[in-house]
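Chemist: fold the stuff below for me.
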Amino acid sequence: MKSVAVKSRLGTRGRPEESRAAILQAAVGEFSREGVAGARTDAIARSARVNKALLYYYFKDKEALYGAVLDQVFGGLTKAIQHTLAQDLRPREKLLAYVGAHFDYIASHPQYPSIVQGEMMRAGRGRSVQFERITRQYFQPVFSRVGALLEQGMTSGEFRAVDPAHFIPSMIAVIVFYFSSAPVFRLLSGADPMSPERIAERREAVLDFISAALFRQRHQKSQGGRK
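Modeler: Below is the predicted model:
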């Protein structure tokens, strides 16, 4: 008698990687739209096409699922940025590569700004049990490497004198604000700010703005350091 192979379907424990990935993808959308308080696990399970029992098999509660969403969102960005910062480039080229990688990640992950804003607001109210962990695990390593890059560029004379503690958050704001405020820009311009054409224009504008704010003109003689 021939044995018949049984193909497990999504939504069962027979396909754990696919089921977990589907739950996470659905959770990113739900948390970005509704926040932690408003997100519903039944809506996440329904969107992922799994039952709630399976959701709780992989994630013990909603907070654990939210923590996994933060890991996916921030982990993906950190991986892209760290890969860029590890390249053997001059400070000027590496800084532009970092800005481009940061911008491209957010452009391809439109839920990112909502997740970040929601977590920042939650932390500000003292309600986040995840914030210290993600700060140590994701924010701090990137902040340190970008800060070191700025110091290197100032020492070589490629960058003008700036305070990394202020320049880094300003630079990130220039990268991120456009996406978090896309609904406003849609009303102001009457055009889709998330269209490929507008995204390409914005990317070029961000690179130009940060270059003008940081880079010394190539024809200027370097004085070295922060003079």
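
Chemist: CA only for contacts and neighbour counts going forward, please
Modeler: Will do.

Chemist: and the gap between Ala80 and Ile106?
Modeler: According to Cα to Cα, to the nearest Å, Ala80 stands 11 Å off from Ile106.

Chemist: just the helices from this structure, written as ranges.
Modeler: Taking DSSP state H as the criterion, the chain carries its helices at 16-38, 41-48, 52-58, 62-85, 91-108, 112-124, 131-134, 140-156, 164-180, 182-189, 196-214.

Chemist: this one as well, want them side by side:
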Amino acid sequence: MNEPGGKRDPEGTRRRILEAATQQFSTLGLSGARVDAIATAAETNERMLYYYFQSKEGLYVAVLEAMYADFARHEVSLDLAGLPPSDAIRELARSIWDYFRANPRWLSLINNENLHEGQYLGRSPKLTEAISPVVDLLRGTLARGAAAGEFRADVDALDFYVTLAAMGYYLVSNRFTLKAFVGRNYSEPSVIEAVTKMQVEMLLAYLGPETAARYP
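Modeler: Got it, this is the predicted structure:
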């Protein structure tokens, strides 16, 4: 299908639509985003948008899938297997938390989807494919730590991953309200470093075999 002016660049067109839609959805949400504005920003027309994504909701799901896929690619690119288990947990935690801070649009999309109670994410079969490699990466690290006697052996990898992600997510997604409420700017580098150190120590303390003996 030809672009306006007779050009054919299907991958480029699809990429531009996704980028324009990401901007619209992350700032205006699903209900506020406009198809005509997305098409204009992508330098195409509404007909092409519907050709590639069928509907506004279909485009929204595609944006969510793309954002989660990018996140998963970032995490599985880490060479955790080459690090001692404790260092691997530190690296994974810092990497996830740094990603959140570097990608505020992603957090905005997640917050918006929570307003929809996850109904659009639930339509996507691709999301499990995105999260599974990251959890498998963590599961392997936890197993290595348990085998070496550094970690307790009863840690659920998915629960630990969700807890780890939540620690960083909250401080980034709520940074503005936290500053207004408690008077501390959790976007300042010195504050980020201090809190990150504390959170990593909390995670490693939980993983310690002595914690399992104390709290069976």
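
Chemist: any idea what the TM-score comes out to?
Modeler: In this superposition the chains share a TM-score of 0.77, using TM-score structural alignment, normalised by the length of the second structure; 210 aligned residues with a Cα RMSD of 3.4 Å.

Chemist: circling back: out of the helices of the first structure, the one nearest Gln220 of the first structure is which?
Modeler: helix 140-156 (12.7 Å; Cα to Cα).

Chemist: mean distance between the closest one and the second structure after superposition?
Modeler: Here the mean offset of helix 140-156 of the first structure against the second structure after fitting is 2.5 Å, by mean Cα distance after the TM-score superposition for the first structure.

Chemist: so which bits of that helix are buried?
Modeler: Along helix 140-156 of the first structure, these residues count as buried under the neighbour rule (16 or more other Cα atoms under 10 Å): 142-143, 146-147, 149-156.

Chemist: swap in stretch 15-24 of the first structure?
Modeler: Judged by neighbour count (16+ other Cα under 10 Å), stretch 15-24 of the first structure contains these buried residues: 19-20, 22-24.

Chemist: any chance of those in JSON lines, with distance to Arg136 of the first structure too?
Modeler: As requested, the buried residues of stretch 15-24 of the first structure are exported to JSON lines (distance: Cα to Cα, whole Å):
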{"residue": "Ser19", "distance to Arg136 of the first structure": "29"}
{"residue": "Arg20", "distance to Arg136 of the first structure": "25"}
{"residue": "Ala22", "distance to Arg136 of the first structure": "27"}
{"residue": "Ile23", "distance to Arg136 of the first structure": "26"}
{"residue": "Leu24", "distance to Arg136 of the first structure": "22"}
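
Chemist: so who does the residue nearest in space to the middle of the second structure touch?
Modeler: Central residue check for the second structure by Cα atoms, centre = their mean: the C-alpha nearest the mean position is that of Phe71, 5.1 Å away. By Cα atoms under 8 Å, 6 or more residues apart in numbering, the contact list for Phe71 of the second structure reads Tyr99.

Chemist: tell me the counterpart of it in the first structure.
Modeler: Across the two structures, Phe71 of the second structure finds its equivalent in Leu77 of the first structure, going by TM-score structural alignment.

Chemist: what's Arg186 of the first structure aligned with over in the second structure?
Modeler: In the second structure, Arg186 of the first structure lands on Lys179 (TM-score structural alignment).

Chemist: for the nearest residue to its match once chain neighbours are set aside, grab the count of nearby residues.
Modeler: Take Lys179 of the second structure and drop its neighbours on the chain: the residue closest to it by Cα to Cα, 6 or more residues apart in numbering is Asn185, 5.1 Å away. Asn185 of the second structure: 17 surrounding residues under other Cα atoms under 10 Å.

Chemist: out of the helices of the first structure, flag the one nearest Lys227 of the first structure.
Modeler: Distances from Lys227 of the first structure to each of the helices of the first structure were compared by Cα to Cα, and the smallest falls on helix 140-156, at 9.1 Å.

Chemist: which bit of the second structure covers the closest one?
Modeler: Helix 140-156 of the first structure lines up with residues 132-148 of the second structure when matched by TM-score structural alignment.

Chemist: and the contacts of that stretch?
Modeler: Taking Cα under 8 Å, 6+ apart as the criterion, the residues outside stretch 132-148 of the second structure that touch it are 72, 75-76, 80-81, 84-86, 88-89, 151-153, 155, 157-158, 161.
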